[in-house]
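J.: got a structure for you, letters missing:
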């Protein structure tokens, strides 16, 4: 590998002499600091920082990044303090080195947790200076190039982490060349046999294809010459990992993938791109629906190009990308291509602005996530390769991952819009919130004050931002509802002692909190509401100093039907307002309402710690499901008759199933939603009036 002198010569092609000298100084400092240390391969350790700097120099990175690359292991491996680096090389370089050092392994319970924690630290460091991640990516790339010296187990672990996190980050920052190398090296380390089989097959196919590739290339070059346009036509090779992914993911045979011929045409300016597109479309017929304009609407990582697929000679498909030199540079090196720090202009442009935006989003996810594993799950979702582009009603373009829904869109617009959305219009028609969005649609979100996120949204949202905010809002909602229910349960029990929360002295409450090792009284009420602690036991603890005994039976606790997440209705006996009911306290779930006669709670029915007497409040609201069994003589249009009758009584059929007993009699099971027992009686009366009805039974456990 070339030494520092050869490296300095390379740098002088794009850096000034003073900057090259600073990089040299950093190299000599690192060489001294790592003196005596060797890599696993036996080479002096300083060859590694030099190789990392070489990778960054390929991308024409600035001198501070190169200095940080030279010094990136100094703080961690040699015991030199950050302050010493600041004194030698300045604040910026020492901050970069510190940022990269903090991303190195720490000890955690599990590998997954370690990976997640590292990623969180990476997000923090990236937010301060995005060059940290570029140095880290170059460091990882050199380690991947020299994996052979490690044991098989360690090789596979590093390769897996590279494929799952580092390759998608490189992709997200638009660094195609680095991503491809990460993927191919990772693939080779993870699946050496498969990688070798694909390599051999590609080599063989390339030989067979040489003639046809040459012909297509020649016809494209001639086409450009005829139209008087200058452009470079290059045949594109599919890299091994992407062939493997397509074979696995799309269940395609190797020949199917290799039958597509790919070319890239590089021209001088944007205007020419569209002229070339017209020329190639007149040379070969385009595939309908396969044209994509990423110049007008760039991908989320800043990638720009025109993509089209053509029917070539003998019907062979030809994929063509048309772009300018600048776009080619951007596509290969992404955020590193136009380094912001080369100019004194502090406002980030293009890809850099997008990368900043992404990092900002990652940080927001981190603040909201419950723990590092939840955070990394969300970020992995967001390191998506495909996007859909949709419009707001005012014409602003929003980029979202493929498969996103209106809820993802709402959260992308603003958290408050997401939290209060109730429905949406897609291209001006009302649509379900769960409908996946397609590129080019205009999406309008309908919100309502006081609306709250629905737990069911978690089953279809795609973006990490939406998932995190929904979980966060549900946690807060659940907490406030649990506290509310816990307070009512505790007061209900205290009433049995002829007491009330307001009568309990503050010092007694503090003593009980200390006993339960809790900070605030709301935490205790939440525990009661969730069913983790029994109101009966807590009430006795609060009153124990006053020598009170078990409560006498107080009045039942009234429920309104609007208690939300911490109160649910048993599916076994489906109680409705008007039915005699009891509440069964279930740890973590809160209170489940059962019929008094329900067999499932007969064993705990009289245990005051597990069950509590309930009643329905006068202002109870909501719709409740009831299961009915109707036996009637078989007749034509039977289901339509039943539906009409239920509808006439303002009921609603949620579910219907038919079971024919014999040729004459049919048994129909209906799940009907009603307001209360009086409403149910009206529904049953309407059904009884039907001709041929023999018996109607309400089903309970």
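T.: Structure received. From a predicted model like this one, the values you see are computed outputs, not experimental measurements.
J.: going forward, measure contacts and count neighbours with C-alpha atoms only.
T.: Fine.
J.: and residue 694, that's in a strand?
T.: Yes - counting by DSSP: H, G, I helix; E, B strand; the rest coil, residue 694 is part of a strand.
J.: distance of it from residue 629?
T.: To residue 629, residue 694 is 11 Å away according to CA to CA, to the nearest Å.
J.: any idea which helix or strand carries residue 225?
T.: helix 192-226 (DSSP states H and E).
J.: How about residue 310?
T.: Using DSSP H and E, residue 310 sits within strand 306-311.
J.: Next, count neighbours for the closest residue to residue 329 other than its chain neighbours.
T.: The shortest distance from residue 329 to any non-neighbouring residue, by CA to CA, 6 or more residues apart in numbering, is to residue 337 (6.2 Å). A count of nearby residues for residue 337, using other CA atoms under 10 Å, gives 21.
J.: now swap in residue 135 and tell me
T.: Neighbours of residue 135 (other CA under 10 Å): 27.
J.: so what's it up against?
T.: Shown in contact with residue 135 (CA atoms under 8 Å, 6 or more residues apart in numbering): 52, 56, 65, 68, 69, 100.
J.: biggest separation within the residues you listed, which pair?
T.: 56 and 100 (14.4 Å; CA to CA).
J.: mind listing what's buried in stretch 681-690?
T.: 682, 683, 684, 686, 687, 688 (16 or more other CA atoms under 10 Å).
J.: Do I have it right that the fourth one meets residue 644?
T.: What that stands for is residue 686. No - under the criterion of CA atoms under 8 Å, residue 686 is not in contact with residue 644, lying 9.5 Å apart.
J.: Report all helices and strands that the helix holding residue 225 contacts.
T.: helix 176-190, strand 232-235, helix 240-249, helix 270-283 (3 or more CA pairs under 8 Å, 6 or more residues apart in numbering; DSSP states H and E).
J.: A further structure is provided below for comparison with the first:
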């Protein structure tokens, strides 16, 4: 363990003005509080907060962060209280310890919703003071270093997966490359031990075979720089095992096909010399096309700056070279900690909001505001954290960073949420493009908006950024909720009046809310409007003793049918299971609505039409709103297992490239995936695209989704999605 005086000396070495007495006090307090507690490996528990503090000294963090590291487990695991921390160490440290403690408590839960809530609170906490994240990353790093002492394999893998999914990407986003690499490596070793060992073995063999080559490249680069009068420090670095494995998986290539296992770093004194060194390298080595990246003029979101270029080395192999200054190197290794403001003092309010300077963090905060559930937030933030960047420009030259695969719609939401909401079209490099167009590095994007435009449900399948998806979902959700409230009230009024001219009131509905364990009366009305709960079910819950003449007759009819079919009668009060389509009253014709094209797997409702039988609609079909005042015509129905075997027409909306053979390629893909085109309608034809509606006979929703996925992978198909109308 680090001794008390050693810890103080470490901090004083990079921050002479640090409060040594405060550090001593925290060291003694934490040791006393943890007392005889031990960890899974038998070590004194105090060794953990001490190691976390030691990791933070390597990042050269301020004394308050080191004290927080020492105390971060005291409130959770010892008799110490938050008030005690405040009295002993002041409000700033109490706030930091409180932030880390709340996260730790949530982290103990293994359910996905708890993990998501943990991450949501982490984002909120670090937006106020990013030191909470730095302490948490150091805490996670030491826990990963000792992960092998945990006896339960399931728990080890859960912690490793969480580290890989959340904490390593967060470390990357704030520029802590060393922390990210170690977290990924430790998690990789736990989750994929055989792959980890195999790659390490291959790397060891590569070092033996290429030792002379590496030294030769370093010597050659040094000689060329010296001849050009550039003072440069040359070094080589090896790609981490996890990075190698990820690239092999992503590109589906073998170890031997990787071209950047070894990278060489050229460190020069100034930015000008970075570009001079680039010129020297390109004049002596053949450039590999597509391998040049200038992160000096367009830094990464985490502040990383460097020039990357790929060249062919002396032996003909591909070599990656990175060119940077010492300041850039420091940021590359330490990220946000490299330009830390806390140890220099400064205004407390500025320090509180230091984390807000990061655009990606502001975007995560917007997702917190727009997401409805913690699981949804976790889904959207993973989209923000896990994708490489492309850099695009506004017409004024402002730089916008987006993940690979981002569309003009993502760009619009990245500029401003309001611009995204009112999007109507986009020009990329002066050319009008479809909404689904994938943006490339250097694209200039001009967005057209209209105050009459609002987000559409299909937009969610076009965007790739979490921010855009969360915003669209929120708008659609709010819009649907308003419609469901209106529809639900009409349905309830109709049923209550039909059953005996009852009035719907909050007083009557409150017991129903408690019965269904729903948050409020409004939520109950929404559930009725959305079809999750029937209006009749609400009525009979409010008036359980009421039995209408129609219900008595329906119960008698069902008993007769049950006797004929030798099965028990279904309750007539709406509280039983939905009626299978095949189990509807014999002789009652069943039709599938052409307005929404329901197929097995969709949530459905039946609508009784005099003389025509029952028409099956999807639960979200717009046509149903026309029958809100006639709840007696609605039937709670469900698909039979036998329904999935019969072909049903699913309708898709397609933009097809206007070129010879496109329609043939489309029909071939549909046929190869077991579908059959039963109808085709061309909506519009342009110079570049056909827009059309196609009916495809499929077995169920999964079958249709498979065909849609196959069509999306077809080069001649620009856009395809399920059509709900037309």
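T.: Received the coordinates, thanks. This one's a predicted model, so the numbers in the text were calculated from it and none came from an experiment.
J.: So which of the buried residues of stretch 681-690 of structure 1 is the closest to residue 117 of structure 1?
T.: Distances from residue 117 of structure 1 to the buried residues of stretch 681-690 of structure 1, taken by CA to CA, are shortest for residue 683, at 57.9 Å.
J.: Quick check: chain neighbours aside, which residue is closest to residue 604 of structure 2?
T.: Per CA to CA, 6+ apart, closest to residue 604 of structure 2 is residue 618, 4.3 Å.
J.: Which of the three states applies to residue 83 of structure 1?
T.: helix.
J.: Contact partners for it?
T.: residue 94.
J.: Return the most buried member of the helices and strands packed on helix 192-226 of structure 1.
T.: Among those, helix 176-190 has the highest mean neighbour count (mean count of other CA atoms under 10 Å), at a mean of 21.
J.: Next, the mean deviation of it compared to structure 2.
T.: Taken over the aligned residues, the distance from helix 176-190 of structure 1 to structure 2 averages 1.0 Å (mean CA distance after the TM-score superposition for structure 1).
J.: helices or strands next to that helix in the packing?
T.: Using 3+ CA pairs under 8 Å, 6+ apart: helix 176-190 of structure 1 touches helix 131-145, helix 152-161, helix 167-172, helix 192-226, helix 240-249, helix 325-333.
J.: Tell me roughly how far the third one lies from structure 2 on average.
T.: Helix 167-172 of structure 1 differs from its equivalent in structure 2 by a mean of 0.6 Å after superposition (mean CA distance after the TM-score superposition for structure 1).
J.: cool, and stretch 23-33 of structure 1?
T.: Comparison of stretch 23-33 of structure 1 with structure 2 after fitting gives an average deviation of 1.4 Å (mean CA distance after the TM-score superposition for structure 1).
J.: Which parts of that stretch count as buried, going by neighbours?
T.: Result for stretch 23-33 of structure 1 [16+ other CA under 10 Å]: buried residues 23, 24, 25, 26, 27, 29, 30, 31, 33.
J.: Narrow these to those in strands?
T.: Judged by DSSP state E, the buried residues of stretch 23-33 of structure 1 include no members of strands.
J.: Let me have these in CSV, extended by distance to residue 73 of structure 1.
T.: Listed next are those as CSV, based on distance: CA to CA, whole Å:
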residue, distance to residue 73 of structure 1
23, 15
24, 16
25, 16
26, 12
27, 12
29, 12
30, 8
31, 11
33, 10
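J.: ok so, going back, ok, the buried residues of stretch 681-690 of structure 1 vs residue 171 of structure 1, which is closest?
T.: Set against residue 171 of structure 1, the nearest of the buried residues of stretch 681-690 of structure 1 by CA to CA is residue 683 (60.0 Å).
J.: Look up how far residue 471 of structure 1 lies from that closest one.
T.: 39 Å.
J.: Compare neighbour counts for residue 56 and residue 100 of structure 1 and give me the winner.
T.: Remark: of residue 56 of structure 1 and residue 100, residue 100 carries more neighbours, 29 against 21, as counted by other CA under 10 Å.
J.: which element is the more buried one on?
T.: Counting by DSSP H and E, residue 100 of structure 1 is part of helix 91-101.
J.: buried residues in that helix?
T.: 93, 94, 95, 96, 97, 98, 99, 100, 101.
J.: and what of stretch 373-387 of structure 2?
T.: Buried-residue list, stretch 373-387 of structure 2, by 16+ other CA under 10 Å: 374, 375, 376, 377, 378, 380, 381, 382, 384, 385, 386.
J.: export the residues you listed to CSV and tack on secondary structure?
T.: CSV is the format used below for those (three-state DSSP):
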residue, secondary structure
374, helix
375, helix
376, helix
377, helix
378, helix
380, helix
381, helix
382, helix
384, helix
385, helix
386, coil
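J.: wait, which of those residues is closest to residue 304 of structure 2?
T.: residue 385 (15.5 Å).
J.: Distance of the aligned partner of the closest one in structure 1 relative to residue 152 of structure 1?
T.: In structure 1, residue 385 of structure 2 lines up with residue 383, judged by TM-score structural alignment. Taking CA to CA as the measure, residue 383 of structure 1 falls 28 Å from residue 152 of structure 1.
J.: Nearest residue to residue 462 of structure 1 in space, please, no chain neighbours.
T.: Nearest one to residue 462 of structure 1, counting by CA to CA, 6+ apart, is residue 404 at 5.4 Å.
J.: Help me confirm that that neighbour comes into contact with residue 443.
T.: No - the pair residue 404 of structure 1 and residue 443 does not pass the contact test of CA under 8 Å, sitting 11.8 Å apart.
J.: out of those two, which sits in the busier spot?
T.: Applying other CA under 10 Å to residue 404 of structure 1 and residue 443 shows that residue 443 carries more neighbours, namely 25 against 21.
J.: Now do the contacts for the residue mapped onto that one from structure 2.
T.: Aligning on TM-score structural alignment places residue 443 of structure 1 opposite residue 445 in structure 2. Going by CA under 8 Å, 6+ apart, residue 445 of structure 2 touches 392, 393, 394, 395, 408, 411, 426, 427, 428, 429, 430.
J.: Nearest to residue 608 of structure 2, out of those residues: which one, please.
T.: Nearest to residue 608 of structure 2 among these is residue 408, at 44.2 Å by CA to CA.
J.: My read is that that closest one contacts residue 426, right?
T.: Yes - with contact defined as CA under 8 Å, residue 408 of structure 2 reaches residue 426; the gap is 6.3 Å.
J.: Pull up the overlap in contacts between the two.
T.: 435, 445, 447.
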